[in-house]
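Visitor: Pasting the sequence and the predicted coordinates here, then a few questions.
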Amino acid sequence: MGLAATTPRRGGPARRGPGDRDFSLPLEVTRELDTAVGRARGAKLADRLAAASRAYARDRYPEAFRITKTLVGQVPESASARELHGLVCYRMGRFREAIRHLDAARRLSADDPSQLPVIMDCHRALGHHRRLEELWQELRAASPDADVLAEGRLVVAA
């Protein structure tokens, strides 16, 4: 998954949407959408996902929420759409919904641990301390990148 920071983290050349000069989706994301719904429809959904990513990057969470909610309804098997919708929900304080979508994104992406700190923080905000500790142990066992582990430490320390 590569939308967490709303900029491409990996992948090759990216597809740009119409009028999209400051953001493009990683190639792996456009391929995910093309595989799920076909190339023509995938291109349209990629444009919508790019628009949602731009809104998220500009802290326009209600706009990003509207777009990602529709995308998740159209392509529930898209880890990227689920991840971004979960992050938007997190920013809006919709912690239960964020957990649901970020967990789904993890399942769809071979249990990628990159969003575990956000999921942990949602559980912390909801007072689920036992679950927070379980996820912290899971994160440590996954041996993620140093920045992901550091985020997890910050959540546990909060």
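Guide: Received the coordinates, thanks.
Visitor: can we go C-alpha only for contacts and neighbour counts from here?
Guide: Fine.
Visitor: Where do the strands of this protein begin and end?
Guide: Using DSSP state E, the chain contains no strands.
Visitor: just the helices in it please.
Guide: 27-37, 39-57, 61-74, 79-91, 95-108, 116-125, 129-142, 146-157 (DSSP state H).
Visitor: Which neighbouring elements make contact with the last one?
Guide: Packing contacts for helix 146-157, counted by 3 or more Cα pairs under 8 Å, 6 or more residues apart in numbering; DSSP states H and E, involve helix 116-125, helix 129-142.
Visitor: for comparison:
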Amino acid sequence: MSSQLEEKSLTNAGKYNIFSLLCIFIVGLNWFMNVGLFRAFYLVPMLIHAILFYFSNRSFHRMEYQKSKTMKLVNYSVYISFLLSHILLPDTGGTAGSERVFFGLLTDEGLIGTASVAALLLLWVSFVSLLIQIIYNWRVGRKLRKEMFKKAGLL
């Protein structure tokens, strides 16, 4: 029974790993199609955000039987806010009036203003959700290690 649960957990974790990588690929494609000065200057923090996103989701989905409904909702908010914050983040080609958003396809100034506010709010939601998820992963992992050591007679 335990091996079936562990096998199912790893299968689901694999599916979500692929989904996380797909999200990162979509964000990378958006960055490539919408490259500008803003994205060039803030490349390192955004790469760190993508790395945290991947590893946090990876460790979260490996704990299949330890998830609460609230943490599943937090995880979904991590996915949605990560994708939308990067896709809606406007950039400029370096000249006035050359702002664009959504894979470089939209150039309407009013829409770009709204998208930039939404992107910044979603970026904060994403960071807070990631922080909550990382703390949850750490606490559950610590609890599981302690239980494992007790069963092995090491504590």
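Guide: Yep, that arrived. Everything numeric here is computed off the predicted structure, so don't read it as measured data.
Visitor: Quick check: TM-score for this pair?
Guide: The TM-score (TM-score structural alignment, normalised by the length of structure 2) is 0.26; 65 aligned residues with a Cα RMSD of 4.6 Å.
Visitor: rewinding a little: out of the helices and strands packed on helix 146-157 of structure 1, which one sits most buried?
Guide: helix 116-125 (a mean of 22; mean count of other Cα atoms under 10 Å).
Visitor: quick one: that one to helix 79-91, angle?
Guide: 40 degrees (axes from the mean of the first three to the mean of the last three Cα atoms, to 10 degrees).
Visitor: by contact count, what packs against helix 116-125 of structure 1?
Guide: helix 79-91, helix 95-108, helix 129-142, helix 146-157.
Visitor: That one versus helix 146-157: what angle between them?
Guide: 10 degrees.
Visitor: related to what we said a few turns ago, in JSON lines: the helices and strands packed on helix 146-157 of structure 1, plus distance to residue 96 of structure 1.
Guide: Output for those, formatted as JSON lines (distance: least, Cα to Cα, whole Å):
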{"stretch": "helix 116-125", "distance to residue 96 of structure 1": "7"}
{"stretch": "helix 129-142", "distance to residue 96 of structure 1": "13"}
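Visitor: Which residues are in contact with residue 102 of structure 1?
Guide: By Cα atoms under 8 Å, 6 or more residues apart in numbering, the residues touching residue 102 of structure 1 are 82, 83, 86, 87, 115, 119.
Visitor: for residue 135 of structure 1, same thing?
Guide: Contacts here follow Cα under 8 Å, 6+ apart; on that basis residue 135 of structure 1 touches 116, 120.
Visitor: what do you get for residue 81 of structure 2?
Guide: Shown in contact with residue 81 of structure 2 (Cα under 8 Å, 6+ apart): 122, 123, 125, 126.
Visitor: at 10 Å what do you get?
Guide: By Cα atoms under 10 Å, 6 or more residues apart in numbering, the contact set of residue 81 of structure 2 is 75, 87, 118-119, 121-127, 129-130.
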